[in-house]
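Q: have a look; sequence and predicted model below, questions after that.
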Amino acid sequence: MKIATYNVNGVNGRLPVLTRWLRESAPDVVILQELKAPQDKFPRGPIEDLGYQAIWHGQKSWNGVAILSRVGEIHETRRGLPGEPGIGQDPPQSRYIEAAVNGVLIAGLYLPNGNPRPGPKFDYKMAWFDRLIAHAAGLVETGLPVILAGDFNVMPTAKDVYKSERWTDDALFAPEVRAAFARLIDQGWTDALRTIHPDETIYTFWDYFRNAYQRNAGLRLDHMLLSPALSARLTDAQVDRHVRGWEKSSDHAPVWIELADDPAG
């Protein structure tokens, strides 16, 4: 089974890019972030025309998450984290969605950016991250096969950023944020990309400015984490880097993994 995550950076504005990639790459399950579309403006029709079912947690502005599947029914289990913190938003920010698909629990997220740091946006990022870590611990304890995937807005190590010294004051590379990611991993999650590419310079995001993509001045912000019950099934993990070079593409590239069939299934 091929499962992908993609910060599409505006699902309606990037719909030609998204549908082209879906046809070309043909993932079985897709987790989308940054829909930038209210609930009633999600492009359900064009996505269903490609053979995908969809659930989504939409919101105008920069939020919104979705799960697509072409291999089985999507059984939604949660939208929003339990006890999710807020900073006065009404409605709350749309950053988390969870569903069972084809025997795997899919948890899709869009972690807050947190800039500028310090400040209320950074405090919100850390509070949200704490709630994610608490919920993720419960997911691991279930013993179920779980994928925790999306745009974490975290560069875990210096290997995950071009010229890390330039990011020392940024919320995406803050010591507290990287420590929180490490606490999450320590619950038993497997970082799929780093497992397959332990030493490779591999990025998932390139800024629109300063020819970042052409210079490969990127960041690794998009992660796919596998629970202990699922990690042994990982056979491949890649970034569709070329998609970032398409006209009017997102500043992120899709990340995908391949899972072997469940021997128990």
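A: Yes, it's here.
Q: C-alpha from now on. contacts and neighbour counts both.
A: Will do.
Q: spatially central residue for the protein, please.
A: G150 (0.8 Å; C-alpha atoms, centre = their mean).
Q: surely that one is in contact with Y110?
A: Yes. Proximity of G150 to Y110 meets the contact threshold set by C-alpha atoms under 8 Å, at 5.9 Å.
Q: hmm, back to that, how about the residue nearest to the centre of the chain, secondary structure?
A: strand (DSSP: H, G, I helix; E, B strand; the rest coil).
Q: let me see the contact set for V29.
A: V29 is in contact with K2, I3, A4, I67, L68, S69, R70, V71, counting by C-alpha atoms under 8 Å, 6 or more residues apart in numbering.
Q: ok, 7 Å please
A: Neighbouring residues of V29 by C-alpha atoms under 7 Å, 6 or more residues apart in numbering: K2, I3, A4, L68, S69, R70.
Q: next, count neighbours for the second one.
A: Going back to what we said before, that points to I3. 22 (other C-alpha atoms under 10 Å).
Q: who touches both of G150 and Y110?
A: Q33.
Q: need the contacts of V29 in a markdown table with secondary structure and distance to L225, can you?
A: Formatted as a markdown table, the contacts of V29 follow (DSSP: H, G, I helix; E, B strand; the rest coil; distance: C-alpha to C-alpha, whole Å):
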| residue | secondary structure | distance to L225 |
| --- | --- | --- |
| K2 | strand | 14 |
| I3 | strand | 12 |
| A4 | strand | 12 |
| L68 | strand | 18 |
| S69 | strand | 19 |
| R70 | coil | 21 |
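Q: make a markdown table out of the residues you listed and add distance to R194.
A: Formatted as a markdown table, those follow (distance: C-alpha to C-alpha, whole Å):
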| residue | distance to R194 |
| --- | --- |
| K2 | 17 |
| I3 | 16 |
| A4 | 15 |
| L68 | 25 |
| S69 | 25 |
| R70 | 27 |
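Q: put this next to the previous one:
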Amino acid sequence: MASGKTLKLATYNVNGIATRLPHLLEWLREAQPDVVALQELKATDEAFPVGALEDAGYGAVWQGQRSWNGVALLGRGVALTESRHGLPGDAKDDQSRYIEAAIHGIVVGGLYLPNGNPQPGPKFDYKLRWMARLHRHARTLVGLPHPAILMGDFNVIPTDADVYDTKAFRKDALMQPAAREAYAALLAQGWTDALREVFGDRQVYTFWDYFRNHAERDRGLRIDHLLLNPVLARRLKSAGVDRWVRLKEKASDHAPAWVEVSAPEPRTRE
């Protein structure tokens, strides 16, 4: 039985945490998410603004990388202990793209999946290898007896309904058949795509590029996803995208996407 409390879990590609810190802090104040996965920190571990986030009421774990990539997890009102630093399966992969921790009773995997452009080529090959590793690890989480979520920038447009213009992205790595098939195979493990579950056939985007006022015209893509294992999917209450953050001056090209779930019951000792 779920408790009466609701938890808000969110993912946000900040596209440079130093530049977007004011936007991030404003959004944290307004939205008050309980758990946040951040991507594209574009900052070293030492440059991560842990003090500012602590002042905002959030504990954090992070994996930085100079100029590129970088992921973090935030928990409101709690200190975090990282349980996984990097995606398993390739000891030589030094890109900062995956981080995992238990937060508010939920196993949270925050990820930044490779873009894969230009394709075909080595970057797209790396994307598919990374997705195969994600599949193997996700199998260990989907069947857990307690709630788990994978959320972040997946850099995959799952279907034609998730892009404003299919012709414009026909050759893009984000909607190649191999990437789409890999994403569908991930869902087939038993994960629930929360935004699609809540919105059904309705349009919902999480990313708008900087060209031709695409954000203002709502010509976007859905590439930021929140995948719930069956235990957590049964607790799903609502979901949405805070597009107002994207419409701010000098914003990231992504907006925060979120779900609300019934909180797990606190564990008690026998």
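A: Received the coordinates, thanks. The shown structure was predicted, so the numbers you read here are calculated from the model rather than taken from an experiment.
Q: still on that earlier bit, out of the contacts of V29 of structure 1, which are shared with structure 2?
A: Comparing these with structure 2 on both residues aligned by TM-score structural alignment, their matches' C-alpha atoms under 7 Å, the contacts found in both are K2, I3, A4, L68, S69, R70.
Q: report the buried members of those residues.
A: K2, I3, A4, L68, S69, R70 (16 or more other C-alpha atoms under 10 Å).
Q: what about the aligned partner of P16 of structure 1 in structure 2, distance to L41 of structure 2?
A: Alignment note (TM-score structural alignment): P16 of structure 1 maps to P22 of structure 2. Per C-alpha to C-alpha, to the nearest Å, P22 of structure 2 is found 14 Å from L41 of structure 2.
Q: G86 of structure 2 too?
A: 15 Å.
Q: the more surrounded of those two?
A: Using other C-alpha under 10 Å as the criterion, G86 of structure 2 and L41 rank with L41 on top: 29 against 20.
Q: which one in structure 1 is aligned with the more buried one?
A: Checking TM-score structural alignment: L41 of structure 2 goes with L35.
Q: what is the neighbour count of Q59 of structure 1?
A: Q59 of structure 1, neighbours per other C-alpha under 10 Å, totals 23.
Q: please disregard the earlier target; I meant G138 of structure 1.
A: That count, for G138 of structure 1 with other C-alpha under 10 Å as the rule, works out to 12.
Q: helix/strand/coil for it?
A: Once three-state DSSP is applied, G138 of structure 1 turns out helix.
Q: what is the aligned counterpart of it in structure 2?
A: So, by TM-score structural alignment, G138 of structure 1 is matched to T140.
Q: against G121 of structure 2, how distant is its match?
A: Counting by C-alpha to C-alpha, the gap from T140 of structure 2 to G121 of structure 2 is 30 Å.
Q: now the helices for the stretch 51-200 of structure 2?
A: 122-142, 177-188, 194-199 (DSSP state H, counting those that start in this stretch).
Q: list the buried ones in the first one?
A: Of the residues in helix 122-142 of structure 2, those scored as buried under the neighbour-count criterion (16+ other C-alpha under 10 Å) are K123, F124, K127, L128, W130, M131, A132, L134, H135, A138, L141, V142.
Q: counting contacts, what elements does it pack onto?
A: On a contact count with 3 or more C-alpha pairs under 7 Å, 6 or more residues apart in numbering; DSSP states H and E, helix 122-142 of structure 2 meets helix 177-188.
Q: tell me where structure 1 has strands.
A: Under the criterion DSSP state E, strands of structure 1 are mapped to 2-7, 29-33, 53-57, 65-69, 74-79, 96-101, 104-110, 146-151, 190-191, 205-206, 218-219, 222-226, 234-239, 255-259.
Q: any idea which of those is most buried?
A: Highest mean neighbour count among the strands of structure 1 (mean count of other C-alpha atoms under 10 Å): strand 29-33, with a mean of 29.
Q: quick check: angle from that strand to strand 53-57?
A: 20 degrees (axes from the mean of the first three to the mean of the last three C-alpha atoms, to 10 degrees).
Q: mind checking what D172 of structure 2 lines up with in structure 1?
A: By TM-score structural alignment, D172 of structure 2 lines up with D170.
Q: how many neighbours does its match have?
A: D170 of structure 1: 16 neighbours (other C-alpha under 10 Å).
Q: from M155 of structure 1, how far off is it?
A: 10 Å.
Q: likewise for L35 of structure 1?
A: 22 Å.
Q: then Q89 of structure 1?
A: Q89 of structure 1 is 27 Å from M155 of structure 1, by C-alpha to C-alpha.
Q: so the two - more neighbours on which side?
A: M155 (24 against 8).
Q: the more buried one matches what in structure 2?
A: Per TM-score structural alignment, M155 of structure 1 is aligned with I157.
Q: is it true that that match touches M175?
A: Yes. Between I157 of structure 2 and M175 there is a contact at 5.2 Å, judged by C-alpha atoms under 7 Å.
Q: spit out the residues that contact those two alike.
A: With C-alpha under 7 Å, 6+ apart, I157 of structure 2 and M175 have no common neighbours.
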